[in-house]
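**Student:** Predicted model and sequence below, questions to follow.
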Amino acid sequence: MAYNNSPIGGESIQRQINDRVIIVQLLVMIFLCINLLLIVTFFKKEFFYTTARYILYAVTLLSDSFILLMSDVLLILQYFQITMHVWLCIIISAVVLLYMIITPVTLTAMTLERYMAICMPLRHGELCSTRSTINCILIIHGLSSVPCIIVLSNYFASASLSLYEQHSLCSVEIFMLFRWHDHIRSAVHQFYFLIMCIPIVFSYVKIIKVAKTASGENKKSTWKGLRTVILHAFQLLLCLIQLWCPFIEAAVLQINFRLFINVRYFNYIMFSLAPRCLSPLIYGLRDEKFFLELKKYAFFGLYKKRY
């Protein structure tokens, strides 16, 4: 965030950015600590790391934690205008681009797992075995790497060799050498999220049909699964809006620099941090088994689970 040298706003903007950077650091630290506690809880009980939905949940926690950490590091580097070799930035950005996509793709897989658990209970154990889940994770990483490969391939095809030795502030935007690079990146991301919306809607419709015909405990479990699917859809929506943020920010920058700072700060909090902080709510707090174990480790073993 190299806004310090701007002649607009003077010291008041400089102080405003300082305050906001501190707030971001506090938020990131809080969310990373929560995620770390959830990850420790996951590995403490065998039932969790042998069950499909909890394994996929752990994948989202790890990818979200990585993105929170790396985006914060890049934010600090840009704020203090610390440059690095472009080739090093390429490596960092490649990993960041990969893990930005892993979370929504994993959310889609988790939605399909809920669909199979509720609508295909007799085949759920077979389809969502530990082995199948590991294979699913490999597929998730493979699918998530495609947008990253496309973005970097465009850059490699257009950039001269001398660019790799230059120093620059590290940002994904440095790979957008031409306007069409940005258009291709946006088109690929929008296509991915459109495709991911299809199983979300499909699962929602199928689960709601089952919910109408279920009774007793089955009905309660089915409606809980439906609420989980809705939360997944909300997360995906926030991730999708994040892809539109660069276009909005570029337009606002042409109007007013102070407004640009406010909009970019809001976008980072709302569409970058917020979607990656919903995972603890969806499973860490709403799932009864996980929540009981979480309470035990949160209170350093002082909490005893009652049977």
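**Tutor:** Cool, got the structure.
**Student:** For the rest of this, base every contact and every neighbour count on C-alpha atoms.
**Tutor:** Will do.
**Student:** can you count the residues close to Trp180?
**Tutor:** Neighbour count for Trp180, taken as other Cα atoms under 10 Å: 11.
**Student:** need the strands for the protein, in chain order.
**Tutor:** Ranges of strands in the chain, per DSSP state E, are 84-85, 167-168.
**Student:** Tell me which of those strands sits most buried.
**Tutor:** strand 167-168 (a mean of 16; mean count of other Cα atoms under 10 Å).
**Student:** A further structure is provided below for comparison with the first:
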Amino acid sequence: MQNLTEVSANATSTNSLSVIIKVCVVIPFFCVFLCCIGVMLHTFASHRQFLESSRYILFCYLLVNDTLQILSSVLLFLVIMAGMRFAIVFCAPLLLVSVTTSQNTPLILATMSLERYVAIVYPLQRPAAWQSHRIWIIILILCLVTCIHPLVDYSMGQHGPAVNVLTTPVLCQDRTLNTSPNRSFFKLFRNILIFAGVATVIVFTYVRILLETRKLRKDRASVSKAMHTVLLHGFQLLLCTMAFTHTITERLIMLHPNWLPGDVAFLNYFCFMLVPRFLSPIIYGLRDKNLRGYFRKTVLSCSNKLQVNVSNN
């Protein structure tokens, strides 16, 4: 969401039709996402056996992280579309949640890949750190790692001389909290490091998982399914990590004279922020046989209760 908030509100408010179209595209995705996440989190809360597996704990953490990211980013999206201004003291927490959760998603997916690698390579002697009752330590480390840079960036950022953190209304943008000229360089350097690190982990773990799968499962159907899962995971991770390169992609796309900065930022936000988080429940949830059965029961139960309530009214 930080790439969207760096675009001036004047560029997005000049065309009311464009604003309406963007809102009408984002809101349905937002509603469908919340419905899917609600069903999945209700399933996890109703069946405690899922919380005894490191894989499902990480998946649940991914759902919570993406929910916070979607809520904060859509709220920022609506605020920018409306051209609203707030004091920095109110913008900073919202931007912090959006930036932190956005950076956390690829790291969670890389951790899930490592968990699958450990589970396949060491099925009987799993390292203690990857056991279900200790996986929370890894989750806590991920939270701390992703929070360090935004906290330092916002707390030590340079504001304009006439900006009062408590009273001056400003556009709720990421660049408002730090106007340092060197900030863009360090931000790009950090994003490249994250992209390279996550890509290395993903390629290594997925290749090893695929090789181990070929050794342990001789039937072609299982191997084909594993390969399809790898491709789907890789596609989602590519979209998530591409969000880190928004500065480069926006500059390249804006070389086309007919593209407005606001439209480019919205395209990046929709393709690399919303779509990957919409794919998360499908890839990691609906493709899992155990989860799919419980999801179906939860949906049928909710629909039956809704029908009973409607008939009673």
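**Tutor:** Alright, I've got the coordinates. None of these values were measured; they are calculated from a predicted model.
**Student:** before we move on, the earlier item: present the strands of structure 1 as TSV; the columns should include distance to Pro199 of structure 1.
**Tutor:** Output for the strands of structure 1, formatted as TSV (distance: least, Cα to Cα, whole Å):
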stretch	distance to Pro199 of structure 1
strand 84-85	41
strand 167-168	40
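**Student:** nearest to Met29 of structure 1, of these?
**Tutor:** strand 84-85 (24.8 Å; Cα to Cα).
**Student:** average offset between that closest one and structure 2?
**Tutor:** Here strand 84-85 of structure 1, set against structure 2 after superposition, deviates by a mean of 0.4 Å using mean Cα distance after the TM-score superposition for structure 1.
**Student:** Where does that strand end up in structure 2?
**Tutor:** The alignment of strand 84-85 of structure 1 onto structure 2 (TM-score structural alignment) spans residues 86-87.
**Student:** Give me the contact list for that stretch.
**Tutor:** Asn164, Val165, Leu166, Thr167, Thr168, Pro169, Val170, Leu171, Cys172 (Cα atoms under 8 Å, 6 or more residues apart in numbering).
**Student:** and which of those is nearest Pro28 of structure 2?
**Tutor:** Proximity of the contacts of stretch 86-87 of structure 2 to Pro28 of structure 2, judged by Cα to Cα, is greatest for Cys172, which lies at 23.5 Å.
**Student:** can you tell me which residue in structure 1 aligns to the closest one?
**Tutor:** By TM-score structural alignment, Cys172 of structure 2 lines up with Cys170.
**Student:** Just list the residues touching its match, thanks.
**Tutor:** If you count contacts by Cα under 8 Å, 6+ apart, Cys170 of structure 1 has them with Leu74, Leu77, Gln78, Thr83, Met84, Val86, Cys89, Ser93.
**Student:** Kindly present the residues you listed as CSV, with separate columns for distance to Arg20 of structure 1.
**Tutor:** Compiled in CSV, the contacts of Cys170 of structure 1 are given as follows (distance: Cα to Cα, whole Å):
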residue, distance to Arg20 of structure 1
Leu74, 15
Leu77, 15
Gln78, 14
Thr83, 22
Met84, 24
Val86, 28
Cys89, 25
Ser93, 24
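**Student:** Mind checking which of these are buried?
**Tutor:** Among those, those buried by neighbour count (16 or more other Cα atoms under 10 Å) are Leu74, Leu77, Gln78, Val86, Cys89, Ser93.
**Student:** out of the residues you listed, who's nearest Tyr268 of structure 1?
**Tutor:** The closest of the buried ones among the contacts of Cys170 of structure 1 to Tyr268 of structure 1 turns out to be Leu74 (Cα to Cα; 12.6 Å).
**Student:** The closest one - nearest residue in space that isn't next to it in sequence?
**Tutor:** Leaving out its chain neighbours, the residue that sits closest to Leu74 of structure 1 by Cα to Cα, 6 or more residues apart in numbering is Cys170, at 6.8 Å.
**Student:** And that neighbour, how far from Tyr79 of structure 1?
**Tutor:** Using Cα to Cα, to the nearest Å, Cys170 of structure 1 is found at 11 Å from Tyr79 of structure 1.
**Student:** count of neighbours near Ala52 of structure 1?
**Tutor:** For Ala52 of structure 1, the count of nearby residues is 24 (other Cα under 10 Å).
**Student:** got it, and Ala119 of structure 2?
**Tutor:** Ala119 of structure 2: 19 neighbours (other Cα under 10 Å).
**Student:** what residue of structure 1 takes the place of it?
**Tutor:** Aligned partner of Ala119 of structure 2 by TM-score structural alignment: Ala117.
**Student:** where exactly do the helices run in structure 1?
**Tutor:** Along structure 1, counting by DSSP state H, helices occupy 10-44, 52-79, 86-119, 121-127, 130-158, 179-213, 216-253, 257-267, 279, 288-298.
**Student:** To Leu273 of structure 1, which of those helices lies closest?
**Tutor:** Per Cα to Cα, nearest to Leu273 of structure 1 of these: helix 52-79, 7.1 Å.
**Student:** could you check the angle helix 130-158 makes with the closest one?
**Tutor:** Calculated by axes from the mean of the first three to the mean of the last three Cα atoms, to 10 degrees, helix 52-79 of structure 1 forms an angle of 30 degrees with helix 130-158.
**Student:** All set now, cheers.
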